Structure formats: C-alpha cells, structure tokens
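1. Generate a structure from the sequence data that follows.
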Amino acid sequence: MGFTEFKTKNQYGLKKTNTSTPVRWIISHIFHYKLIFSLSLVFQLSASIFQSFVPLFIGAVAFVITQPPVDINQLLFFSVMILITGIGAGISNITKNILTEFISQRVERDARDELYTSMIGKSMTFHDRQAIGDLMARAAQDVRQLNMMLNPGLLLVLQSALGIIIPLIFISFIDVELLLFPLLFVISFLVFLRGYNKNLEKVAWKQRIAASKISSRLNEVISGMYVVRGASQQAQEKEIFDKNVNEFKGYAVQIGNIMARYWALLFLGVFTTLSLFHSVYLLDRQIITIGELIAFLGLLQLLRFPTFINVFAITIMSMGVASARRILELINQETLIDYNPSGISNQIKGDIAFKNVSFGYKPEIPVLKEISFDVNPGQTVAIVGMTGSGKTTITKLLSRLYDPQTGYISIDGYDLKDWNLETLRSQIGLVEQDVFLFSKSIKDNILLGSTTASEEDIINAAKLAKAHEFIQELPDGYETVIGERGITLSGGQRQRVAIARAILRNPAILILDDATSSIDSQTEDEINTAIKNVLQGRVSFLITHRIAQIRRADIIILIDKGKLVGIGDHTSLLRENIHYRSIFTTFDEFDLKTAVEPVIETKTEVR
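-> Got it, this is the predicted structure:
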C-alpha cells in the first residue's frame, strides 16, 4: 500500500515526472521545457543542413572550374554561399549550445529538488537504512551527472544522429547509388553501438556505486574524527579509503578499456575507402560528375566527427542513465508513514493512550512489547528504565516517526494515523540529549519551526531556558553563527538553545529525552520550574535518570526489556516494584530506610 509523502508546492510550476524508468524520468524532465528543447532541435537541424551544403557548394565550384571558360560570377556566387552557410552553421551551433545548456541546468535543478523533497518526505525507516554519504553522493554527484548527460552528452548524440542522417540525405540528392556503402556503414555502426553501450552501462553502474562507497566512508570518518584519532585508527582508515579508491579506479580502467575497443572509426575508414572506389567507378561510367564526386567525398567526411565523438557521448549518456537509476532507487522507495494531508487538524488537548503497542526497528527484533498506558491532559509523565529498554522508542512512536507493528496510539480519542502528520508534529516539542543545531545563527536555531515569533518572544524563550545570559556574551549575540551541529557551543549550551526552541514553539506535548544531562543541577531546577509554568495544563514526557525530576512526575512508566513492568508515582513504585527499586536504590536510600510498609513485589495494574 502506498502512502502520501510529504509534498511542497512546486515553485517552478512543473508537472509530475514519470519515474517508471530512468530514461522516461529524464525525458519527462526535459519535456518540462518542450519549447526550448524543440528550438534547440531546430537549430541543431539547421546547423547540420548548413554544414552539409558546404561540400555541395565546393563540388559546384569544382565543376565550374572544370568547365572552361570559367564563369567568375558563378564562382563568386558559390563562394558567397559557402560563407553564408558557414556563418549560418556557426550561429546555429552557438544558439543550440546556449539552449541545451539552459535545459541541462534546469533539469539538474529540478531533479535535485525532486530528490530532496522525496528524501525529507520519507519515513525514518527509510533513513535508518541509508548511509548519509551515499545519500550525499546521489544528491550531489549523481544529479550533477544528469547535467553532463544532457550537455554535452545528449547534445553530442543529437549532433551525431543529425550529422549522419542529413549528409546521407544530401548524398541521395547527388545519386542514390552513392548510398550503398555509407548505408552499410551506418547499419554496422548501429549494431556495434548497441553492444558497446550494453557493456558500458554495466561498468558505469558499478563505478557510481564505488563512488558512493568513497563518499559514505569519507563522511563517516570526518564525522567521527574524534573517535578515529582517539583510537589511533588513521592508518587503518587510510587503508580502507585506498581500497575504495582503487575499486573506483578499477572500474574507470574498465571503462577506458571498453572505450579503447571502439572500432567504429576503423569501420568508417574501411567503408570510406570502399565508397571512394565505388564513386570513382560511377564517375568512370559517367553516372556522376567530378564536382559531384568531390561533393560526395566532402559529405562522406562529415560522418567522421559523429562517429568519433560517439565514443565520448555514449560514455557520458551511459553514466547519466546509471546515475538516474540510482536517484530513482531513492525516489521510488515507498514511505511507511502516511502524511495524511486531509487528516485531523485539531488543537491537541493531551488525552493520550497506548494500547497493546509492539514495535521493532526490525520487525523480527521487537523493542517494545504490548505496551499500554493512558495519560490525561496536563500530566507530567516520566519514562524510566535501564539503557536500551525502549524509553526513547515510546516518544518516537508518539511523534509518529515510526508506526507500531501491532496495537495503536491515540491522541484525544483519534488514532495517530488519522491525524494530519504536519499538524500532529507541529504540536509536539522534542528536546533530545544529542541536540542537533544547524550551522546558522542562534536566533535562526531557536526560531526553527516557529514562523510567527517576534524578537521579544525569542528572548523570553531563551531566558526561560537559561540561555539568554551566555548568548549575550557571544560576539554577535543572537546573530552568532554557531558552526555545524553547534560545535562552538558546549553540551549544556546546546541543550539550553534546544529547550528555548521547544518553549518558543509552545507545544501541546513536550518531550524531554535526557534533555538536561549536560546542565548543572541548579540551572536544571530553574529550567524545569520555568517549563512547568509555561506548559501548565499541557502534557510533558520526561526521560531521565535524575531522581529529582522523576519525583515530580504525575505518572512514572517503568520499562524493562521492552515491557511495561510498572506504572504509578514515585512513592508507590519504590515500595511495591522491585524493578524500580533496583534502578534507584543507590540514589534514594532515604526512601528505602524510611519506608514504613514492608517491601513486597507486586504486579502494577496498567490502565
């Protein structure tokens, strides 16, 4: 079943493309510019016609010279015609080059826009399977290859095709018998090209994959440079990089070997010689004149460039088709999350229910098993458990980054799948331990997802998140660009900027996933008090190991190995649940010592 992906209004007013095959996809992109493409064909045709007239006029000059007395007026006429056709060919070539370049740049832009829109619309399951470096290679290198495919690739192919067809037509005007060997050459040339292109496509496809491997590994190493250096793995990574580069080089050599076996020029030489013997034979039989012989030989020479340039044009085209196939591999992968643009778009009140929810990032390896609980509007929920128990997964399901394999989740009585996804996510604020900040100004990072906030709103959010003071100390204040992933800020500063961003969005549901782990206790208490005041009456989820935060929760959900093993408040769980005590014994000895009721392990009823 196919779901509706994220879509944006096409700012270029383009129609949907045909993604059934790489060639049809490319053609559908080109046909967005039918008029310009048609004009480029017209000028390509006119260039070939002008070029083919030149040998005819030269043959006519030769004929006039061989017919004494020489008619000077005719010589001048044909000389002027040669000049005019030469100028016409030049102007036509320049114009079609400009038009083709325009189309190639637009197609590159449109294809990159289509791929990017498709990628950000895919579900997280899709992104979990993809290497970032490979996605970057496809979005940059493969899309760029489409540009090269059209100009000079397609341009040269069309030039070659017309550069063969038009001279053959002109040869037929001289004498049909002269077509014998040129037509035999064209037939053998097409048969050869079919096998040449088939062999080339296979290797071109493997070369694009090898290029992606280089990009993927390079991205991983650069992103994890601290780890590589800390583990002294520079030499090993260099060895892996060299291996990948050598693989790419090997395919490049294979392409070179295929190109070296381009026998078309040899075929042309043989058939040109046969055509010469044949034309001399016709001249001897007085079927053609000396001028027609010279014109024929001139037209025959026009076949040389199309034959020669195809070795490069076909190579570029094959690599372009391979790149298009790799791009379509991503675009045609169905998303597993339906954006449901016609779904529910209400303001969230906060009545949340998980009913028998089971989920695994790989279906055969469950992370959550039959989780059920209810949350009322305005409640604060703490999700507690050992590392790897599935706490963060619960919040990802609530944000509908993934859908459960079994069971369902509802908000305000509506199944999560019935909500308009954009409406749903716009009302959920998420702050994770590993905060991601963009290489923009602090102001732009806080504004992310908030389109109507004023300068005063930004500052108030930063003050509530205890970020205003350190932001003011930065060189450019709120306009300070913080570098990729916020590298110029400390961990605690990044978390406070992310909290300010979440506060500014004024969400109906706030999720704090160990969001204050890098912040000192006093600042953390101040932030929690501020957030509690701002989000009063709204639902908040806390994933934390800090007992001070857990105690304040209205509901504590205890997860162990993907199963819900307890639900209640801090005091009741501490007294009644052995799993809860095993986590917090070392942090909460006072509660254990002062417990007045005997400690008995019981099963906690789950709503």
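2. Please make it C-alpha for all contacts and neighbour counts, starting now.
-> Noted.
3. which residues of this protein fall in strands?
-> With DSSP state E as the definition, the chain shows strands at residue ranges 352-359, 368-375, 380-385, 406-411, 414-415, 428-432, 509-513, 539-543, 555-560, 563-568.
4. Now distance to Ala465 and mean neighbour count too, for those, in JSON lines please.
-> Listed next are the strands of the chain as JSON lines, based on distance: least, C-alpha to C-alpha, whole Å; neighbours: other C-alpha atoms under 10 Å:
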{"stretch": "strand 352-359", "distance to Ala465": "26", "mean neighbour count": "21"}
{"stretch": "strand 368-375", "distance to Ala465": "26", "mean neighbour count": "18"}
{"stretch": "strand 380-385", "distance to Ala465": "18", "mean neighbour count": "25"}
{"stretch": "strand 406-411", "distance to Ala465": "28", "mean neighbour count": "18"}
{"stretch": "strand 414-415", "distance to Ala465": "32", "mean neighbour count": "14"}
{"stretch": "strand 428-432", "distance to Ala465": "12", "mean neighbour count": "22"}
{"stretch": "strand 509-513", "distance to Ala465": "13", "mean neighbour count": "24"}
{"stretch": "strand 539-543", "distance to Ala465": "16", "mean neighbour count": "24"}
{"stretch": "strand 555-560", "distance to Ala465": "24", "mean neighbour count": "22"}
{"stretch": "strand 563-568", "distance to Ala465": "29", "mean neighbour count": "21"}
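5. Could you also give me the structure for this next sequence, so I can compare it with the first?
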Amino acid sequence: MPINTFREDEETKEGVKLPMLRRLLRYLIPYKKSVLKVFALIALILAVQLFNPLFLQVGIDYFIDKTQNIPGLLAVGALVVALNILSMFAIRLRLREMAKLSNRVLYQIRQDLYEHLQTLAFRYFDERPAGKILARVIGDVNSLKELFNQCILTLLPNLVKLVCVCVIMLILNVKLALFALLIVPLLAVGLIFIQRRAHRGWRLFRKKNSNLNAFVHENMSGIRVVQGFAAQGQMNRNFNGLIRQQRGAYISAVRYTDLFWAFVEVAWGVGSIIVYWAGVRMLDTGHITVGLLVSFSSYLSMFWQPIMDLSNFYNNLVTNMAAAERIFEVLDTEPEIQDADGAQVLPPIKGEVEFQHVTFGYDPQVPVLRDVSFSVAPGQSIALVGPTGAGKTSIINLISRFYDIQEGTILLDGHDITQVTLESLRSQMGIMPQDTFLFSGTIKDNIRYGRLDATDEEIVEAAKAVHAHEFIVEMEKGYDTDIQERGGRLSVGQRQLVAFARAMLSNPRILILDEATSSIDTHTERLVQAGIRQLLAGRTSFVIAHRLSTIQQADQILVIDKGQLMEHGTHGELMEKKGLYYNLFMAQFLRVG
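-> Predicted coordinates:
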C-alpha cells in the first residue's frame, strides 16, 4: 500500500451491510441477559401501545354509542391510565438499561480495536498518519453508539409493531388495510434510491474527517517547527482547505439524508388521505362504525410511526455504516509480523547473532539490504557505521523482527527468529531507537517502562549507571517530576539519558543503541560511555553512531554502504586497510579538527 498522508483520502472497501450489521450485533452476545431484559420492557411498552386504540374503540362503541355507560367508560379510562403509567416507567428503565448496554459494547469494540493495532507491524504505521488511526479508535467507534441503541430500541421493536399493526388492521377491515398499504411499494423504491447516494456521501465524509484529524495531529506534534519557521499562515490555509472539504462532504451527505424523513412524511400524508377518503365512503354505506374508523385511524398513525422510525434507523445505519466499515477494515488487517505455526518460546540466550545471506526491503521490489552475512559472538560489542541511508537501522530492526526479510536467515543462538515467539524474542532485547520517545507521566514511570516490575531502587541504579541521576534529583520533584508527551520539559540530551536508563533497566541479553549519544554533549557522552562499558559486560550490543570516535573500542565494526556489508573488523584493522571506514574516519577527523 502506498504511503497515505492527510492530503489523500484513504482507500476503503465498501462492506455488505447485512453481514456487517450481524457482525456488530454479535458483540451483544456476552450481554444476553441485559438484552433480554430490554426486550421484555419493550414488549410491555409495545403491548400497551397496541391495546390503546382497542380500548378507545370499546369505549366509543359500547359505553358511549350503545349503552352510554359512564361507570364502565370510567373503568376503561382508569385501566388505560394505569397501563400507560406502567409503560412510562418501563420506558425510563429501558433507556437506562440500554445506555449501560451500549457503553459496554463500545468499550469492547474499542478495546478489540486497540489490542489489534498493537499487533500490527511497523509497516502499517509507516504507511498512514497517526491521526487517521486515532480517528478510527475514537471518532468511528463513538459513532456506533447510536447505531446500537437504534438496533435494539428501533429495529426489532418497530418491525414487530409494524407486523402487529398490519395484522390488527386486516382484522378490523381488509379494504381499509389494503388502502393503507397502497403507497408502501413506491416508498420502498424511493428510500433505496436515496440510501445508495447517502451511503457514498457518508463514506466520503468519514475520509475527509480522517484527513482533518491527521493534519491536526501532525500539526500539533510539529508545532515547534511551525512556529520556528513562522509557517502559521500556511498551516491555517491548509486547515481551512481541509475544513471546507469536510464541510462540503457533510452537506452533500446530509442533503440525501434529509430526504428520508421528507419522503416518508409525504407518503404518510398521501396514505392517510387515501384511507380517510375510503373510510368516510364506507361509513356512509354502513360497512364500518364510528368507533372502528376512530380506532383504525389510531392504528394508521401507529402503522406510519414505525415506518418513520425504521427510516430513521435506516438513515442512521447508512450514516454510521461507513464508520463500521473503517473499524472492521482494521480488525480484518492480518498482522504482517506474527508467531509462526508451532513457534517455540526462545530460551534464555547468550547473545550469538548470525545473518545468513539476508536481503530485505521495506518495499520488496526495492532492496535496502542485499545479501548481508555476518556473525557475532556472545558478549561482543558491534558498531554499525556507514553513510546515511546505507541500511544500518534496517539491520537492527531485523534483529528484533520488526520487519520480515525477503531472503536469507537470521539466527539467534542458532534459533531462526521467525520460528520463535515474538514475546520471548523481544523480551530479551533492550532497544533505544534513534527517535527518543517519552510518555506523559513521571520520570520514574518512563524509566520503569523498561521493566514494569522494577523497584524504585533498581530505577535509581539504572539512572546512576547512565549518569541521569544527577540531573533528575535536581528537578523540583526528582524522579516524581511530571513530564509531557515526548518529554517536553527536558532537553534533548536529558530525554536521551532517561530513555537510555529505560533500556538499561530491562537487563537485556542483546542491547541495541541507534544513535544513542547523538544529542549528548561531549562531557556527558564520556560519562555515558563509562556507564555503557559497565552495563554491557557479558551482553551482546549493536551500536549505531555517526561519531566514529565513540566506537573505536568496539569488538567488531561493520561498515555498511548501499545495503551491502563492505568491510568488517576492529578499528585498527580497518584503519590499516585504508578503505571506506578509513575515509569516513579521516573525513570526520579533519572536519572536527
């Protein structure tokens, strides 16, 4: 899939509505008791509604028109009032239960979506902005709440009500019932026509809304760059353009959506005129009584009301089905990197690493590494050097199996890393990526992220080892000092030291440092290097560093260029060869000098 930005609409597949609706309703299965309770309340409410017109007919025809029995009329009225008060309490209880039920279901959908996203490979996140993913987890899931409410409170009850009303009308008078149903086929054709166009409109709106969300997320994340280059004006224009696109898509979708109610109301009016015209003629000929006509008129309203409610539900279904499609599209995305069938738990490792003829590309058609082979003994420190874009970071990404290779084999203590579980593989590695990321919370919490069961003493020990302890204790609350997302209150060097302590705390057998000291001043770097030597004793380590002066003590230096391993050896051996490493080192030495 090509990389998607906030400027481009996401490619989504249109799902089939009924199977997708059934899939949504399956989330109700764990809450069968709550659903049955709601249905019981709905049945009580529906029964009262259906009997009300019959009581009205009995009161008119038997207690007013024929006998003028006032006490009997009052008794019927009292019964009607009592039943409707009971129905009112049932309605309130139904709404409360439905609110609890829908919130539980949305919680489960959001949890499933979030947990599935955690299993997806880096490639999935490389290809789309974080804001578009966030739009699915938050906005699209929220939009399903009304859909669930309507499914239980509108769809099934109104279908039952519509069938019951039709049966009662046919029992009361077949001719009047047929006149009432005369307009329904034309209504169905019109609603299908409107639905198709409304659904396309709402799918487009979801895409435009996702673009806007992605832009805002990206803009807020890069606000320092925006303000640093005085680019607020351009950002405002971009935002305004995306807002106009979203508004245009929304207005277009709403225009079709609003036709639902208008079409149903027109059909309701025309159908009522037909029934009243026929009813008055039948009343004149004596085929029906006044009470029956009044009762039938009430059932006529009860016939059209569920049709109106069902059209509203269908409208809501069309509006929010686009959100369901986007949610299930993520849930149906198979994790690219996952445990193989029969994968074994990787036992505690010594740290032997071997690449055998490895070829890899983020796009399989464009290799980043070509036929790379090398071996690393347990406990060795390995430095990866080479020009930018040579493939150094790709090598350490493959060791952790963040991506799968196209050709070759990667062995860890003789185990093919594709045949062991991801958890057992990555839990034995400590990784400090080039892009240092800290979470909002305390400094202590961020260091503890390396090992969640670590004690406070172990956290302090790790911080001292990388010389982060000194600046931490000088802060207002020490280790309990709150920092913002990405460590906004800390300098770049301080953020890297905290992240370095986090990696050290995990006590890994293999330690991976990607440009770990790139933003630390020379004095602090010397202190960190001393801590590294102490903590790396007995561990295999891979270090990427542009400062070649920092990796002279490495047991082995791998020189990567254009995706190939060009040279390897110690610093002294490579300097004697006077090859690529020698040229890189001398160019940097002369530049520094």
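6. Post the TM-score for the overlay when you can.
-> Overlay of the two chains. TM-score (TM-score structural alignment, normalised by the length of the second structure): 0.92; 573 aligned residues with a C-alpha RMSD of 2.2 Å.
7. ok, back up a step: adding distance to Arg581 of the first structure, write the strands of the first structure out as a markdown table.
-> What follows is the strands of the first structure, written out as a markdown table (distance: least, C-alpha to C-alpha, whole Å):
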| stretch | distance to Arg581 of the first structure |
| --- | --- |
| strand 352-359 | 25 |
| strand 368-375 | 21 |
| strand 380-385 | 11 |
| strand 406-411 | 29 |
| strand 414-415 | 34 |
| strand 428-432 | 26 |
| strand 509-513 | 22 |
| strand 539-543 | 17 |
| strand 555-560 | 11 |
| strand 563-568 | 11 |
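8. Among those, which comes closest to Tyr339 of the first structure?
-> strand 414-415 (13.6 Å; C-alpha to C-alpha).
9. Give me the contacts around the closest one.
-> With contacts defined as C-alpha atoms under 8 Å, 6 or more residues apart in numbering, strand 414-415 of the first structure is touched by Tyr408, Ile409.
10. likewise stretch 127-147 of the first structure?
-> 104-105, 107-108, 111-112, 115-116, 208, 211-213, 215-220, 319-321, 323-324, 326-327.
11. Same check on stretch 302-317 of the first structure?
-> By C-alpha under 8 Å, 6+ apart, the surrounding residues in contact with stretch 302-317 of the first structure are 52, 148-150, 152-154, 156-157, 159-161, 163-164, 167, 197, 200, 259, 262, 264-265, 268.
12. Could you rerun that using 7 Å?
-> For stretch 302-317 of the first structure, the external contacting residues (C-alpha atoms under 7 Å, 6 or more residues apart in numbering) are 148-149, 153-154, 156-157, 160, 163-164, 197, 200, 259, 262, 264-265.
13. Also stretch 244-255 of the second structure?
-> Contacts to stretch 244-255 of the second structure, defined as C-alpha under 7 Å, 6+ apart, come from residues Ala198, Gly201, Trp202, Leu204, Phe205, Lys208, Asn209.
14. what residue of the first structure takes the place of the third one?
-> What that stands for is Trp202 of the second structure. Trp202 of the second structure maps onto Ala204 in the first structure, with residues paired by TM-score structural alignment.
15. residues in contact with its match?
-> Contacts of Ala204 of the first structure (C-alpha under 7 Å, 6+ apart): Ser318, Met319, Ala322.
16. which of those residues map to contacts in the second structure?
-> Counting by both residues aligned by TM-score structural alignment, their matches' C-alpha atoms under 7 Å, the members of these that carry over to the second structure are Met319, Ala322.
17. now, which of the contacts of Ala204 of the first structure lie within helices?
-> Counting by DSSP state H, the contacts of Ala204 of the first structure place Ser318, Met319, Ala322 in helices.
18. Would you check that the last one makes contact with Trp205?
-> Spelled out, it's Ala322 of the first structure. Yes. The pair Ala322 of the first structure / Trp205 is scored as a contact, 5.1 Å apart, by C-alpha atoms under 7 Å.
19. Compare the two (neighbour count), which wins?
-> Ala322 (26 against 19; other C-alpha atoms under 10 Å).
20. still on that earlier bit, adding distance to Leu437 of the first structure as columns, could you present the contacts of Ala204 of the first structure in JSON lines?
-> Formatted as JSON lines, the contacts of Ala204 of the first structure follow (distance: C-alpha to C-alpha, whole Å):
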{"residue": "Ser318", "distance to Leu437 of the first structure": "40"}
{"residue": "Met319", "distance to Leu437 of the first structure": "36"}
{"residue": "Ala322", "distance to Leu437 of the first structure": "35"}
